[in-house]
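Participant: For reference, the sequence and a predicted model appear below.
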Amino acid sequence: MEIDVSLQDGLHVLTISGQLDALSGPDYEQQINRLVAEGARRLVVDFGPLVYISSAGLRALLNTSKPLMAQGGVLVYANLQPSVREIFDMTGLLSLFQVCDSVAEAIALVQAP
């Protein structure tokens, strides 16, 4: 897994590529937690290049989203590939998380008052 962090319209956008699983989940959690510790409260996660997510990867999403939301933060996932979207749907995460079809749509949602 690779994580690319960029600033777009004043928001942190994390682009996740490869696989999010038991091996890479801790790296994902560490990156999100570091950004939150530095004061980031509005994040967009671009899963466009993500080809696989395991149950351990899903746990990493839950482990990072709860503390951010408890601090009044917003986290939006964008650009889910069909296989990843299917897992979000089967596990009920589509109803738990905010998911957008594109990064631009996610940025607009995060910036909305």
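Facilitator: Received, thanks. Residues are numbered from 1 along each chain as shown.
Participant: hey, let's count contacts and neighbours off CA atoms from now on
Facilitator: Will do.
Participant: contacting residues for the most centrally placed residue in the chain?
Facilitator: Centroid check for the chain by CA atoms, centre = their mean gives V45 as the closest residue, at 3.6 Å. By CA atoms under 8 Å, 6 or more residues apart in numbering, the residues touching V45 are 13-16, 75-78.
Participant: Farthest-apart pair in those, please.
Facilitator: I16 and L75 (14.2 Å; CA to CA).
Participant: Is the residue nearest to the centre of the chain within a helix or a strand, and which one?
Facilitator: Using DSSP states H and E, V45 falls within strand 42-46.
Participant: quick one, helices of this protein?
Facilitator: Listed in chain order, the helices of the chain (DSSP state H) span 25-37, 55-70, 82-91, 93-96, 103-111.
Participant: putting a second one here so we can go through both:
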Amino acid sequence: MPLEIDSLELSNGRITCFLNGSLDSNTAQDFDQRILELIGPNTKTVVLDLKDLKYISSAGLRSFAKLRRQLTGRGGQAVFVNLSPQVEKVFDIVKAIPLREVFSSTAEMDNYLKNVQENV
């Protein structure tokens, strides 16, 4: 199954990417390349909406880890919202993504980010 990536530029250095399909060894390189094209020097937050992601393999998890390292290195972050049940199960088993970066909805994520910024 191919991977589709739709993005939406938001204000304050935040980009939301909607993933649809499979993120595996066949599509991870495309994901990595597309993300590099999307994030600019002012991008601080990449929101990955995984509601329509049907499958993720270890290659997909590596792509997420690479993105997280890249953003953390410049003071940014990657966050994950609306995980499909099957992807949520993989995240739970592997424990590759810290829970503070996984949200059940965009509203929950926005509330968390607002609280973080108010406490700085």
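Facilitator: Received it, and whenever you're ready, just let me know what you need. Keep in mind that this is a model prediction, so the values were computed, not measured.
Participant: And the TM-score, once the two are fitted together?
Facilitator: The TM-score (TM-score structural alignment, normalised by the length of structure 1) is 0.87; 113 aligned residues with a CA RMSD of 1.9 Å.
Participant: ok so, going back, give the equivalent position in structure 2 for the residue nearest to the centre of structure 1.
Facilitator: Using TM-score structural alignment as the criterion, V45 of structure 1 maps onto L48 of structure 2.
Participant: Contacts for the longest strand seen in structure 1 next, please.
Facilitator: In structure 1, with assignment by DSSP state E, the single longest strand is strand 11-20. If you take CA under 8 Å, 6+ apart as the criterion, strand 11-20 of structure 1 is touched by 1-7, 28, 40, 42-54, 56-57, 107.
Participant: And stretch 86-99 of structure 2, by the same measure?
Facilitator: 50, 53-56, 61, 65.
Participant: from those, which two are the most distant?
Facilitator: Maximum distance among the contacts of stretch 86-99 of structure 2 (CA to CA): 18.7 Å, for K54 and A65.
Participant: more neighbours, the two?
Facilitator: Counting neighbours by other CA atoms under 10 Å for K54 of structure 2 and for A65 shows that K54 has the greater number, 18 against 15.
Participant: if I look at that one, how far off is G21 of structure 2?
Facilitator: Counting by CA to CA, to the nearest Å, the gap from K54 of structure 2 to G21 of structure 2 is 5 Å.
Participant: Per the alignment, N33 of structure 1 pairs with which residue of structure 2?
Facilitator: So N33 of structure 1 corresponds to L36, using TM-score structural alignment.
Participant: quick revisit: just the buried residues from the contacts of strand 11-20 of structure 1, in ChimeraX please.
Facilitator: Applied in ChimeraX, the following selects the buried portion of the contacts of strand 11-20 of structure 1 according to 16 or more other CA atoms under 10 Å:
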select :1,2,3,5,28,40,42,43,44,45,46,47,48,49,50,51,52,53,56,57,107
